[in-house]
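1. Give me coordinates for this.
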Amino acid sequence: MNIALIAHDKKKDDLVQFATAYKLTFAKHHLFATGTTGMRIQEATGLPITRFQSGPLGGDQQIGAMIAQNNMDAVFFFRDPLTAQPHEPDITALVRLCDVYSIPLATNMGTAELLIRGIDEGLLDWRKIVNEKSDENE
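-> Predicted coordinates:
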């Protein structure tokens, strides 16, 4: 599975902590992240992560492009609903894309716990079928 990891500045520590707690699950998948978030998770966990640009430089849009091509299977975007800064990634576009392509999206620790457990238990195996069909159409 392809999994995206993004976090607003004030939520980066939470996402690093989450990725550390579920390192064994994340290690089984291909991880993608915006620049700074990906670097921090890599440093804390040692997990291989494909890092895109930082959010302000378009990293969230690069992840959005993968979603639009149906090449992303789950998104963890820990957002700060109260004090997000103007330079931080815009979650609205990613939410829209996830809804269009039926990509599971966790925006906080609670939904992230449910999503990671679903991934761990194989409840997102239906994405493999979507990916196989996508490969056939290329």
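2. Could you use CA atoms for every contact and neighbour count after this?
-> OK.
3. what secondary structure does K128 sit in?
-> Assigned with DSSP: H, G, I helix; E, B strand; the rest coil, K128 falls in the helix class.
4. dump the residue contacts of it.
-> M1 (C-alpha atoms under 8 Å, 6 or more residues apart in numbering).
5. Touching, T36 and F52? I think so.
-> No. T36 lies out of contact with F52 (C-alpha atoms under 8 Å); the separation is 9.0 Å.
6. all strands for this structure, in order.
-> Assigned by DSSP state E, the chain shows strands spanning 2-7, 30-33, 49-51, 74-78, 105-106.
7. need those strands in JSON lines with mean neighbour count and distance to R40, can you?
-> Below are those laid out as JSON lines (neighbours: other C-alpha atoms under 10 Å; distance: least, C-alpha to C-alpha, whole Å):
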{"stretch": "strand 2-7", "mean neighbour count": "24", "distance to R40": "11"}
{"stretch": "strand 30-33", "mean neighbour count": "22", "distance to R40": "10"}
{"stretch": "strand 49-51", "mean neighbour count": "19", "distance to R40": "10"}
{"stretch": "strand 74-78", "mean neighbour count": "25", "distance to R40": "14"}
{"stretch": "strand 105-106", "mean neighbour count": "20", "distance to R40": "19"}
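8. one more to line up against the first:
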Amino acid sequence: MNIALIAHDKKKNDLVQFATAYKHILEKHELFATGTTGLRVQEATGLSIFRFQSGPLGGDQEIGSMIAKNQMDLVIFFRDPLTAQPHEPDVSALIRLCDVYAIPLATNMGTADILIRALEKGAFSWRNIIHKRQGE
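-> Now for the predicted structure:
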């Protein structure tokens, strides 16, 4: 499965802690992240992560492009709802794309915990069906 990891500045430490706790699950999948978030997670966990640009420089849009091509299976995006973001339209577009393409999206630790445990138990096998259909 392809998993995107994104975090606003005040949530980066939370995502690093999350990735550290669930490294044993995440290491079995292809990981993608926006620039600084990916670097922080990579340094803390040793996980292999493809890093896009930082969010404000287009990283959110690069991940959005993968979603639009149905090449992303799960998005974990720890948002900071209390701080204005200069690239808020990009954030909104990313969330909208997840809704349009039925990509599971966690915007906080609680939801991310549920989704990552579901991933571990094989609950995302329906995504394999979608990938097979695309190959036909």
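9. Quick one: the strands of the first structure as TSV, columns for distance to I91 of the first structure too.
-> Below are the strands of the first structure laid out as TSV (distance: least, C-alpha to C-alpha, whole Å):
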stretch	distance to I91 of the first structure
strand 2-7	10
strand 30-33	14
strand 49-51	18
strand 74-78	8
strand 105-106	11
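10. Out of the ones you listed, flag the one nearest R96 of the first structure.
-> Closest of the strands of the first structure to R96 of the first structure is strand 105-106, at 10.5 Å (criterion: C-alpha to C-alpha).
11. what about F32 of the second structure, distance to E120 of the second structure?
-> 18 Å (C-alpha to C-alpha, to the nearest Å).
12. Ok, D9 of the second structure next?
-> 28 Å.
13. try H8 of the second structure
-> For H8 of the second structure, the distance to E120 of the second structure - C-alpha to C-alpha - is 25 Å.
14. Between these two, tell me which one has more neighbours.
-> The neighbour comparison of H8 of the second structure against E120 (other C-alpha atoms under 10 Å) goes to H8, with 20 against 14.
15. The more buried one contacts R79, correct?
-> Yes. Between H8 of the second structure and R79 there is a contact under C-alpha under 8 Å: 5.5 Å.
16. Distance check, the spatially most central residue of the first structure against L82 of the first structure.
-> By C-alpha atoms, centre = their mean, the first structure has its centre lying nearest to A4, at 2.2 Å. Shown here: A4 of the first structure relative to L82 of the first structure, a distance of 22 Å by C-alpha to C-alpha.
17. wait, what's in contact with S134 of the first structure?
-> When contacts are counted by C-alpha under 8 Å, 6+ apart, S134 of the first structure touches N70.
18. how about the helices of the second structure, start to end?
-> 12-21, 23-26, 35-45, 59-68, 88-100, 109-120, 126-135 (DSSP state H).
19. Check how far the fourth one sits from its aligned residues in the first structure, on average.
-> By that I understand helix 59-68 of the second structure. Helix 59-68 of the second structure, aligned to the first structure and superposed, deviates on average by 0.2 Å (mean C-alpha distance after the TM-score superposition for the first structure).
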